[in-house]
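Enquirer: just the structure for this:
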Amino acid sequence: MTDNSDTTTGASQHDTGRRNFLKKGGMLASAGGVAAASSTLGMPAIASERREWRMVTAWPKGFPGVGTNAERVAQLITEMSDGRLTVTVHGAGEVVPAMEVFDAVSSGTVEMGHDASFHHMGKNPIFALFTTIPFGLVGNEYAGWLLHGGGMELWDEAYAEFGLKPFMACNTGTQMFGWFREPIETVQDLRGLKFRTPGLGAAVMSQLGATVVQMPVGELFQAMQSGTVDACELVSPFNDIAIGIQQVAKNYYAPGVIEGSTIVNAVVNREKFNELPRDLQQIVRTACLQGYTDSWAEYTYKNAPAMRKLTQEHGVQLRRVPEEILRAMGDASNKVLTEMRDDGDELTRRIFDSYLSARGGMKAYTSIAEQGFLNARSLDYDYPS
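Expert: This is a model prediction of the structure:
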């Protein structure tokens, strides 16, 4: 904006004000000294105020990827605030069970949590859209929708009812379809299969006849080993190798259409967040966003060597999901999502409309840009290795 004020008049007013101030200097000195002393005394008290928060998580303590992401976010908040806001992390079961993070933060039992929104579809099925849905958004598209397409505002509105403030804190990137004891070739092979998967992927697999089992990450190895489940969808090589499922299943399938990109969130008790001064609120936001980009980069880089280790050292067979199954899953996804939107309330429909509009628009460009580039990069030609 152009400033059209009279600078000469402004200078004159400044000089007059300065002379008046100097004339009154003696009279104001004692009052000013008191004011200055009061201000000086007040500042250290504000600056030295310390807050201690607890963060509960859905992951085993120190679990690679999602677990260490929680610890990094907590450390960032603590360091960026110079200790004014200290966050201590607790693994699943240390304070509350893995699937009770949402309730613990909502009730104010703890100040902060770290899990995935699709764990809490019992509160509202629409929460799944803020983690992942079958055939949904990939990582860069998710960030686009949330940060620039109105998704974050809708998420905040959906969680406000429960006294929570959500933040995108982690992205695992595109996941794998899952681990299977026996190879799968047709939709018939899924019928009666005891399959662990969370979120809307569970509803889709149920449509195809699978018997869906829900359980936390920390219970998966035991379940696969004992036969409680026949197959499971976890994350991707970097995480999966740490669980050790390669010891009890050798068929590893891609692409991971159930979770094309998965957001893990940090949630803060809304009342506690609103009590923070604005700079600490921004520190929490910034630390979570840094955690999102850092985790995405970590998964991208570490999945490749983990996959090599699985196939070359553990005898894992990397397999592609048959097209018949992929098409059937796409049709089942359409049915599940359509019913959810039609049966939902006004907020549910607004979230769906925003998500699907973003998916349609970005999918058109992604198929031209990223997918086109990746197809070209996969061609047979000479290149340094």
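
Enquirer: make it CA atoms for all contacts and neighbour counts henceforth
Expert: Fine.

Enquirer: now for the strand or helix carrying Asp240, which elements pack on it?
Expert: If you go by DSSP states H and E, Asp240 is part of helix 237-243. In terms of contacts (3 or more Cα pairs under 8 Å, 6 or more residues apart in numbering; DSSP states H and E), helix 237-243 is packed against helix 278-313.

Enquirer: so how far is the helix or strand just after the helix it packs on from its chain's centroid?
Expert: Counting by DSSP H and E, the next helix or strand C-terminal to helix 278-313 is strand 317-320. From the chain centre to the centre of strand 317-320 is a distance of 28 Å (Cα atoms, centre = their mean, to the nearest Å).

Enquirer: which positions in strand 317-320 come out as buried?
Expert: Buried positions in strand 317-320, judged by neighbour count with 16 or more other Cα atoms under 10 Å: Gln317.

Enquirer: name the residues that touch it?
Expert: By Cα atoms under 8 Å, 6 or more residues apart in numbering, the surrounding residues in contact with strand 317-320 are 250-255, 311.

Enquirer: again with stretch 356-374
Expert: For stretch 356-374, using Cα under 8 Å, 6+ apart, the contacting residues are 136-137, 141, 145, 149.

Enquirer: 10 Å - rerun?
Expert: 135-138, 140-142, 144-146, 148-151, 350-353, 376-377 (Cα atoms under 10 Å, 6 or more residues apart in numbering).

Enquirer: please check the residues you listed and keep the buried ones.
Expert: If we count by 16+ other Cα under 10 Å, those have these buried: 135-138, 141-142, 144-146, 149, 151, 351-352.

Enquirer: so who does Asp103 touch?
Expert: Each residue near Asp103 by Cα under 10 Å, 6+ apart is listed here: 96, 109-110, 113, 120, 162-164.

Enquirer: got the contact list for Ile283?
Expert: 76-81, 85, 289.

Enquirer: want to throw those residues into a markdown table with distance to Ser12 and neighbour count?
Expert: Shown next, in a markdown table, are the contacts of Ile283 (distance: Cα to Cα, whole Å; neighbours: other Cα atoms under 10 Å):
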| residue | distance to Ser12 | neighbour count |
| --- | --- | --- |
| Leu76 | 50 | 21 |
| Ile77 | 48 | 24 |
| Thr78 | 49 | 22 |
| Glu79 | 48 | 16 |
| Met80 | 44 | 16 |
| Ser81 | 44 | 16 |
| Leu85 | 47 | 21 |
| Leu289 | 49 | 17 |
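
Enquirer: this one next, for a side-by-side:
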Amino acid sequence: MTNRRKFLAGAAMAPAAALATPAIAQNKIRWRMQTYAGPALAEHVIKPAIDSFNKIAGDEMEIELFFADQLVPTGELFRAMQKGTIDAVQSDDDSMASPTEVTVFGGYFPFASRYSLDVPVLFNQYGLNEIWDEEYSKVGVKHLSAGAWDPCHFATKDPINSLEDLKGKRVFTFPTAGRFLSQFGVVPVTLPWEDIEVAVQTGELDGVAWSGITEDYTVGWADVTNYFLTNNISGAWAGSFFANMDRYQELPEHLKELLKITMDSSHYYRQWWYWGGEASLRVHGEKMQLTTIPDKEWEQVETAALEFWDEIAAQSETKAKVVEIFKKYNADMQKAGRPYRYNT
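Expert: Reported below is the predicted structural model:
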């Protein structure tokens, strides 16, 4: 009874709010994550996964999601994350201008993949994960997980039926993809993501080479372009989740595991959403007419890509190592034959 009286007396003296609020809620971990994607696209490429994470994490952790350029411009994402201004990022290395040896391979590295499944296999079975982990650890950032998005196609106002038609076209695309395509007369243009639709309408841009047809329809670009080129310069966009190293290390192990599972679910969602969407919209979409550059002529682009690989490989030992993995992987897929590659 004496102990009980002492407990009740102490409780009466304690502030009511302190007793009413669970301790775990007072210590809730809060992260701010910015994605490369605008609101309409983020509804598919990341929001379902983050909503799921927050629901499961409950009072322990919450990730607040911000869309393209909402907190900082996409090109400043890496620096903001490195400094801890934001805690995590979903982007490709190229777009966020990370100062690593692997930056050039993010986004659409020309013809590094043919299908979306190539990307996770390259990272998980051919050694890219280890290289990315090492490179980002050097600069205080945790590379969390890589996955695939859609292939890279041209969506344009005027039809593209030959390489000649590409000349002079002002196109919104990724840095490395733009550098590669410039040899065919394409004029790469960099603008904030949310300005692209208007830029096509006003004639500032002739088109985009930033996505597949699923995104063209999802974000509104199919409403301002008339043609979709079925040839692509890459089978899948390679993007990743990243986090500030210190903030990541502060997480308890079970939340690190939950984060991993959440990212895996995001990767899986995109695999089927893009794969099905690309086919369905080519067949049933009514907003853009399909055009194709003949295979014989397109071989010039594929040959140029291999030369581009060698140019990149000559720049550093790490880049050479990545290019060698690409070569080995694609050689293996070619030897494996159908359905991995269709030998001709």
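
Enquirer: TM-score for this pair?
Expert: Scored against TM-score structural alignment, normalised by the length of structure 2, the superposed chains reach a TM-score of 0.84; 322 aligned residues with a Cα RMSD of 2.6 Å.

Enquirer: ok, the contacts of Asp103 of structure 1 vs Val321 of structure 1, which is closest?
Expert: When the contacts of Asp103 of structure 1 are ranked by distance to Val321 of structure 1 (Cα to Cα), His120 comes first, at 28.2 Å.

Enquirer: how close does the nearest residue to the closest one once chain neighbours are set aside get to Leu154 of structure 1?
Expert: What sits nearest to His120 of structure 1 in space, not counting adjacent residues and going by Cα to Cα, 6 or more residues apart in numbering, is Phe127, at 6.9 Å. Using Cα to Cα, to the nearest Å, we find Phe127 of structure 1 at a distance of 11 Å from Leu154 of structure 1.

Enquirer: between the two, which is the more surrounded one?
Expert: The residue with more neighbours, out of Phe127 of structure 1 and Leu154, is Phe127; 23 against 19, by other Cα atoms under 10 Å.

Enquirer: my read: the more buried one touches Ser117, true?
Expert: Yes - contact criterion Cα atoms under 10 Å: Phe127 of structure 1 and Ser117 qualify, at 5.5 Å.

Enquirer: mutual contacts of these two, please.
Expert: Contacts common to Phe127 of structure 1 and Ser117, judged by Cα under 10 Å, 6+ apart, are 155, 159, 199.

Enquirer: distance check, the last one against Ala128 of structure 1.
Expert: I take that to be Gly199 of structure 1. Per Cα to Cα, Gly199 of structure 1 is found 6 Å from Ala128 of structure 1.

Enquirer: what touches both of those two?
Expert: Counting by Cα under 10 Å, 6+ apart, the residues touching both Gly199 of structure 1 and Ala128 are 116-121.

Enquirer: looking at it, Asn232 of structure 2 is touching Gly212, isn't it?
Expert: Yes - the criterion here is Cα under 10 Å, and Asn232 of structure 2 meets it with Gly212 at 8.6 Å.

Enquirer: need the residues touching each of those two.
Expert: Common neighbours of Asn232 of structure 2 and Gly212 (Cα under 10 Å, 6+ apart) are 151-154.

Enquirer: in structure 2, what range does stretch 144-151 of structure 1 match?
Expert: Residues 121-128 of structure 2 are matched to stretch 144-151 of structure 1 when aligned by TM-score structural alignment.

Enquirer: show me where the stretch 1-150 of structure 2 has its helices.
Expert: 2-13, 16-20, 23-26, 39-45, 47-57, 77-83, 118-125, 128-137 (DSSP state H, counting those that start in this stretch).

Enquirer: what is the second one packed up against?
Expert: Looking back up the chat, that one is helix 16-20 of structure 2. Contact analysis of helix 16-20 of structure 2 by 3 or more Cα pairs under 10 Å, 6 or more residues apart in numbering; DSSP states H and E lists no helix or strand as a packing neighbour.

Enquirer: buried ones in that helix?
Expert: For helix 16-20 of structure 2, using 16+ other Cα under 10 Å, no residue counts as buried.

Enquirer: report the buried residues of stretch 330-344 of structure 1.
Expert: 332-333, 337, 340-341, 344.

Enquirer: follow-up on the earlier one: between the shared contacts of Phe127 and Ser117 of structure 1, which sits nearest Met43 of structure 1?
Expert: Looking across those and measuring by Cα to Cα, the closest to Met43 of structure 1 is Tyr159, at 35.0 Å.

Enquirer: once you drop chain neighbours, what's closest to the closest one?
Expert: Lys165 (6.5 Å).

Enquirer: residue contacts, the counterpart of that neighbour in structure 2?
Expert: Matched to structure 2 by TM-score structural alignment, Lys165 of structure 1 sits across from Lys142. If a contact means Cα under 10 Å, 6+ apart, then Lys142 of structure 2 has 82, 88, 132-136, 241-249 as its contacts.

Enquirer: do the same with Phe53 of structure 2
Expert: 47, 61-63, 255, 258-259, 261-263.

Enquirer: how about it, what's its match in structure 1?
Expert: Using TM-score structural alignment, Phe53 of structure 2 sits opposite Ile77 in structure 1.

Enquirer: ditto for Thr291 of structure 2
Expert: Using TM-score structural alignment, Thr291 of structure 2 sits opposite Arg319 in structure 1.
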